Structures are given as structure tokens and as C-alpha cells.
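Q: What follows is a predicted protein model with its sequence.
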Amino acid sequence: MKITTLGIDLAKSVFQLHGVDEGGAVVLQKKLRRNALRDFLGRLEPCLIGMEACPTSHFWAREIAALGHDVRLIPPAYVKPYVKRQKNDAADAEAICEAVTRPNMRFVPVKTEDQQAVLVLHRSRDLLMRQRTMILNATRAHLAELGMITAQGPRKVFDLVRRLSDSDDGLDLPALARSALLSLARQLEGLAEEIGKIERQLMAWHRQSAASQQLETIPGVGIITATALAASVPDPSVFKSSRQFAAWLGLVPRQNSSGGKDRLGHVSKMGNGYLRRLLVVGATSVTRRAGTNVTRTGAWVRSLLERKPTRLVTVAIANKTARTAWALLVKGENYRAEQANCTKEDVAVP
């Protein structure tokens, strides 16, 4: 039995394998428990192994590659067309085995443990930030029920919450309500401390990552966005162009073209939603500072704001930022802003 190509359908405990020989004939259809997979693959001669890209696939790709196999990860959406009729583990493994041999197939670069660890920091921070927002909104709502309206912004809520711990705060609150609000205040303090720890760890990783430092030079890209991009894109060369990279992030218009007629709609919003959100937030800050930006980018943003809605311009800037990020990652250079033929006095705030 000479297996040249093997498709593995990953799962939590039971993995489905589908192997073919050089002529494409099926020579293996097997189920394996998780703890038996490494031993089984260790006894096979080196071959091409395909798997769907998923949260656990990067770990298994590193483990299997260490055994001498050529491992490739495929986006699940690109495997689906090869699934025949019924959806089951055996059909999925067969489809993966077929898809991995296609010459025009696109593959997902395997992330290192270090890159995955940084992304765990990002997901943890994002979760804690959402929890903080929930508690802030709940606190503001509870205070409103008792006739106390807080100003906009989390800082104002924090200031009011700190007053609750003072017995002479001047707030006329029932004892039970004060006790509940103090409990939420302690949760806020704990969340703020944990978020600060994560951000310091991200800063430390940023300082030792050349790619992250290059990305930070782009306007609208801070340390959070730079570290997320650097960890999420281990090999930018898998994208043939900057537009393909922007499309991977879902920042290009959705197409519905036929018969030679081009029809473009809203942005596709496909791919990594977290990275897309960070880029759009950064683009929003670029839009707000456009009035004092004397670079060519600033002039371009101001010309867009004169003709298009602000939110559309923001997404366009995010698209441009993504393309710039790809170029810097491929070339290994810092961002260099080109000055426009104007001064700050000549710039009109939109």
C-alpha cells in the first residue's frame, strides 16, 4: 500500500482518513482516535497530507510536518465543491484528498506556536473588552433607573462608580442598589487590570517583531492592529496581490457579474472579521484627522469626503490600509508618507 495523498477530516476525538495512490485509486479509508493518529502517520512514508483549516489544524500541521510529511491547510469553503452528495466524515475526507491535489488551490500558511499565542492574547482581550462594555452599559442603565444620568463615555461611568465606594459621595442610593453597583465596580476594576496586563504583553511582543513594527508605521495602524496582522499573516507571499489580501479580509465589493456586465455591491465582509474591524476603527481615526493631514493620503481622503458618505470613505481607507500592509510585509519596509503640494494652512477641515 503506497499512499501518495492523504486527506484528514479533523474532529474532536475521531479523525477520518482517506488515502489514494499515485494513480488516484483509493487505498485507505480509516477512522482513528486522536491518540492513535500520530503513531499511524509516523509509520507511513512521507506523502502529501491535506486538512481543512480550523482552530486545531495548525497544531496538527506542525505535529505531522515534524514526521516528514508535506502538510497543506485548505480553507473549508474551497473544499465544499468537492463534497459528493451526502455530508459525512468519509465524504469530507475524500473531498479534502481531492482538493489538496488541485494545481490552482489556495492554501493557508501554518502558524507557529508564538503566532497562535499572540492571537490568543487578542481574543482574550477582545472578550474582556466586550465584558467591560456590557458592565458599563448595565451600570449606566441601573443608575438611570434611579434618576442618575451619566455623561457619554466610559470614563464618566468610571468616575461615578469610584464615588460609590465613598460613604460621603453625596449620592442618594438605596443600600441594596449601592451594594449591587459596588459589585459591578469590582468587576470593572478587575477587567481593567487584566486588559492592561494583556496589552503590556502585546507591547512586549511588538517590540521584538520586525513585521509588527513595520506595520505600525502605517497611519491608522496602532500596536493592537499591527500585532494582530503580523500574527495572522505568517506568509504574505501566499497572496498574489494586495487586492487579493484585501479580498481575504472582506474589504472589496461583492461581485455579481454576468454576460460581460460588472455589478458591484457592498463589501463582502468575508474572512477575518476581527482584523477587518480593527482596520475600520483605525481608518475612522484617519478620517477624523484628514483636515490636518498634508500628505497625499490626506488629500485623497479629503477629496473622497467631498463626494462620498463618511462611512464609505472609512471602508475605502481600510481597504487602502490593508493593501499597504501587504506591501510592507512582502517588501519588509517601513511606510513612507508622500507630502502633498499644500501646507496645513491650505488644508480645509471637511
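A: That came through, no problem.

Q: use CA for all of it now, contacts and neighbours both
A: Will do.

Q: got a list of what the residue nearest to Q213 when sequence neighbours are not counted touches?
A: Once flanking residues are discounted, Q213 sits nearest to H206: 6.5 Å by CA to CA, 6 or more residues apart in numbering. Shown in contact with H206 (CA atoms under 8 Å, 6 or more residues apart in numbering): 212-213, 223, 226-227.

Q: Check it against this one:
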Amino acid sequence: MDYIGIDISQAYVDADLPGGVQRLEQTADGHAALLAALPAGAVCVLEATGPYGLRLLAALHQARQPVCVVNPLSVRRFAQSQLRRSKTDRTDARLLSQFGGVFAPALHQPPAVWLSQLQQRQALLDLLLGQRTALRNHGHALRQSPWPDPVSTQALEAELTRLDKQVADLEKSLEQDARAQCGADYERLQTIPGVGPRIALALLLAGPGLRAFPGWRQAVAYAGLCPRHYESGSSVRGRPRLSKLGDGRLRRLLYVGAWSAKTKNPACAALYQRLVARGLAGKQALCAVAARLLRQAWAVVANECAFDPNHHLLIAS
């Protein structure tokens, strides 16, 4: 099987084709020329490097061209293992071809249109929430001045009013569309103590969607809530820590939910008390509770059932 590495930038792509690396424009015509030049049975290899590759990825899927989307960190470590000393767009394209040949990564599955659009809306909502917090903090600073500027104060209040309306509209539309697309899962997730509407929505929009993870371990790893062990020989014994290689936003939301789950969720409360009794710090125990919450969420969605607070007792008996 031939792997064709494609390095992506804003204006063009460099493809490691059989005749050598070719540079094509990031346009519909450039994508069509790339598809025409690909050999039969080839698999394209792209890095997940932000928005510049999305249109090319959509064109490849539309043409039913097999494509892999790989983690840039994995490719970087592979380049280091090859002792590479130079980095250009052309060498990156060749490197991606070699990476595909060595590791044979899994083929990329296109996400549902509704999932992609809701993820974009969620990202915009997070951006607006950050802007609103920054403006509120600036307003607090203005009010401390003995001579507050009336023009600045008026402009700030008007902008905050506009942002409040935009945030409310986006939150409402997100909830409505989430209920329309996966209303049953949205309701089931909220039966878990510690999972509210915001966390439930984040779980449904996580990566390829919570249902797409083959198991709860993959979901926990995606959120970066799995432990990372550091041991070597008989002398190096590092303390296990969270990997944090994953969705930081989902991890933070689950950590917030863990504060409620450690008292209201029976299985999580038992886990928290057991870990604290063993000497773990409160924050470490809360991280374990966050991982347990995600495990429960995956089970609720995978089994299509509401949360059973006594399920952990049935397992223990």
C-alpha cells in the first residue's frame, strides 16, 4: 500500500507523489489536480494541524479517497527518532509518507455535519465567554478609578449587553440542536449526579462524539484523565500523574463536576473517600472522580439507559 504524505499550509499543499514532491494551491482546482495525480489504492496522510486542512480533507472524503489524519506530536517524535536535522514543507511531506508506511494509521472517518457545526458553535461560545469575562474584569478595574471615564464606561456596558445576548442565543441554540440530534443521550447523561447540561453537551460534542469511542478507556484517554507512569530500572520511580494529553476543556468541566459527584454520586463518593483514606491529596482524588464520571457517562450512552446509583453495589456483591 502506498502512503502519500501531504504537508498543509494556508496557501498551498506539498504532496509526496510518486514522481516527487509537488506543490499545489489550496483551491478547489488544486485539490482536483491532487486527486487526479494520486495513484490508485494510495492512502493520503495528513497532520491534524488546524483549519487549513479541513477543505482538503472534505474533498478527499467526497472523492472516497482513503485518508489518515495523524497527531503532529507523533510525527514530530518519529522525525526525532530518525535524527532529522532539517525541516521544510517538502521534507515534511516525505516524512508523512514514511510515517504512514511504518505505522499504518487508522483511516479517518468524516464527522457528521451536525456534530462539526455544533463543535464550531461551542468553540465560538467559549471565545465569547472569555471575552465577556475579560470585559467584566476591565469594568471592575475602571470602577476603582476616582475619575472613571464616562465614554469608556458607556462603551463597555454596551459591549457587555451585546455579548450577554449573543451568549444567551448561542446557549439556547446549542441546547435545542443537541436535543434534536441526540436528545435521549442528552437526557440520560444528566441523570448522572455531577453531570449538568453544560457537561452533558461537552460530552456529546467531545472529539468524534461520545458514542464513537469504542470503550470508556479511550474516552478517558481522550480527556487526558488517564495516569501516566514514569518508571525505569530499580532507581527511577516517579509518582503517577495525569497525562493531560487530550481535551483540556472537557477535562476542566469534568473536574468541576467532580466536586458535586464526590458527595452526591454514590460510586464517585466511595471512590473519593477510599483514595483520600489511602493518603491521596484532594485534587488527585477529584481527578480520579472526574475519570469515573466520564466512565459512567460512556456506559450510560453505550447501554442506552439512565444512571443507576446502585450499580456499583451490584458489581461488588
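A: Yep, that arrived. All values reported here derive from a predicted model rather than from experimental measurement.

Q: Can you calculate the TM-score here?
A: The TM-score (TM-score structural alignment, normalised by the length of structure 2) is 0.82; 301 aligned residues with a CA RMSD of 2.9 Å.

Q: circling back to that earlier point, among the contacts of H206 of structure 1, which recur in structure 2?
A: Here is what carries over to structure 2 from the contacts of H206 of structure 1, by both residues aligned by TM-score structural alignment, their matches' CA atoms under 8 Å: 212, 227.

Q: Select from the contacts of H206 of structure 1 every entry located in strands.
A: Per DSSP state E, strands hold no members of those.

Q: before we move on, the earlier item: and the residue nearest to Q213 of structure 1, how far from L215 of structure 1?
A: H206 of structure 1 sits 10 Å away from L215 of structure 1 when distances are taken as CA to CA, to the nearest Å.

Q: what do you get for L37 of structure 1?
A: 39 Å.

Q: With L279 of structure 1 instead?
A: In this view, L279 of structure 1 and L215 of structure 1 are 12 Å apart by CA to CA.

Q: shared neighbours, these two?
A: V221.

Q: Next, the contact list for the closest residue to L242 of structure 2 other than its chain neighbours, please.
A: Closest residue to L242 of structure 2 apart from its sequence neighbours, by CA to CA, 6+ apart: P227 at 4.5 Å. Contacts for P227 of structure 2 (CA under 8 Å, 6+ apart) come out as 240-243.

Q: Tell me where the stretch 201-317 of structure 2 has strands.
A: 227-232, 236-242 (DSSP state E, counting those that start in this stretch).

Q: What residue in structure 2 is paired with L229 of structure 1?
A: Using TM-score structural alignment, the equivalent of L229 of structure 1 in structure 2 is L203.

Q: sorry, back to before: okay, L37 and L215 of structure 1: which has more neighbours?
A: L215 (29 against 17; other CA atoms under 10 Å).

Q: thinking the more buried one is in contact with A325, fair?
A: Yes: using CA atoms under 8 Å, L215 of structure 1 makes contact with A325 at a distance of 6.1 Å.

Q: The aligned residue in structure 2 for the residue nearest to Q213 of structure 1: which element?
A: Using TM-score structural alignment, the partner of H206 of structure 1 in structure 2 is A178. Per DSSP states H and E: A178 of structure 2 is located in helix 150-189.

Q: What residues sit buried inside that helix?
A: 156, 160, 163, 167, 170, 174-175, 178, 185-186, 188-189 (16 or more other CA atoms under 10 Å).

Q: ok, back up a step: may I see the strands of the stretch 201-317 of structure 2 organised as TSV, with distance to P146 of structure 2 added?
A: Output for those, formatted as TSV (distance: least, CA to CA, whole Å):
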stretch	distance to P146 of structure 2
strand 227-232	51
strand 236-242	47
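
Q: which residue packs closest to the residue nearest to the spatial centre of structure 2, ignoring adjacent ones?
A: With distances taken as CA atoms, centre = their mean, the residue of structure 2 nearest its centroid is D247 (4.1 Å). By the measure of CA to CA, 6+ apart, the closest residue to D247 of structure 2 outside its immediate chain neighbours is A223, 4.8 Å from it.

Q: Report the set of residues contacting both of H206 and L215 of structure 1.
A: When contacts are counted by CA under 8 Å, 6+ apart, the set common to H206 of structure 1 and L215 consists of A226.

Q: What residues does the match of L229 of structure 1 make contact with?
A: 209-210, 250, 297.

Q: Same check for the residues you listed, but in structure 1.
A: With both residues aligned by TM-score structural alignment, their matches' CA under 8 Å as the criterion, the subset of the contacts of L203 of structure 2 whose aligned partners also touch in structure 1 is L250.

Q: most surrounded residue in the contacts of L203 of structure 2?
A: A297 (27 neighbours).

Q: Okay, helices next: where are they in structure 1?
A: With helices called from DSSP state H, structure 1 shows them at 34-43, 57-65, 76-79, 89-99, 113-145, 154-164, 175-207, 210-216, 223-232, 242-248, 273-288, 296-307, 310-331.

Q: Any chance of TSV for the buried residues of helix 150-189 of structure 2, columns distance to K262 of structure 2?
A: TSV is the format used below for the buried residues of helix 150-189 of structure 2 (distance: CA to CA, whole Å):
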residue	distance to K262 of structure 2
L156	40
L160	35
L163	34
V167	30
L170	31
L174	28
E175	26
A178	27
D185	23
Y186	22
R188	19
L189	17
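
Q: L176 of structure 1 - how many residues pack around it?
A: What L176 of structure 1 shows, counting by other CA under 10 Å, is a neighbour count of 9.

Q: which parts of stretch 237-246 of structure 1 are buried?
A: In stretch 237-246 of structure 1, counting by 16+ other CA under 10 Å, buried: 239, 242-246.

Q: Would you format those as JSON lines with distance to R162 of structure 1 included?
A: Formatted as JSON lines, the buried residues of stretch 237-246 of structure 1 follow (distance: CA to CA, whole Å):
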{"residue": "F239", "distance to R162 of structure 1": "50"}
{"residue": "S242", "distance to R162 of structure 1": "48"}
{"residue": "R243", "distance to R162 of structure 1": "48"}
{"residue": "Q244", "distance to R162 of structure 1": "49"}
{"residue": "F245", "distance to R162 of structure 1": "45"}
{"residue": "A246", "distance to R162 of structure 1": "44"}
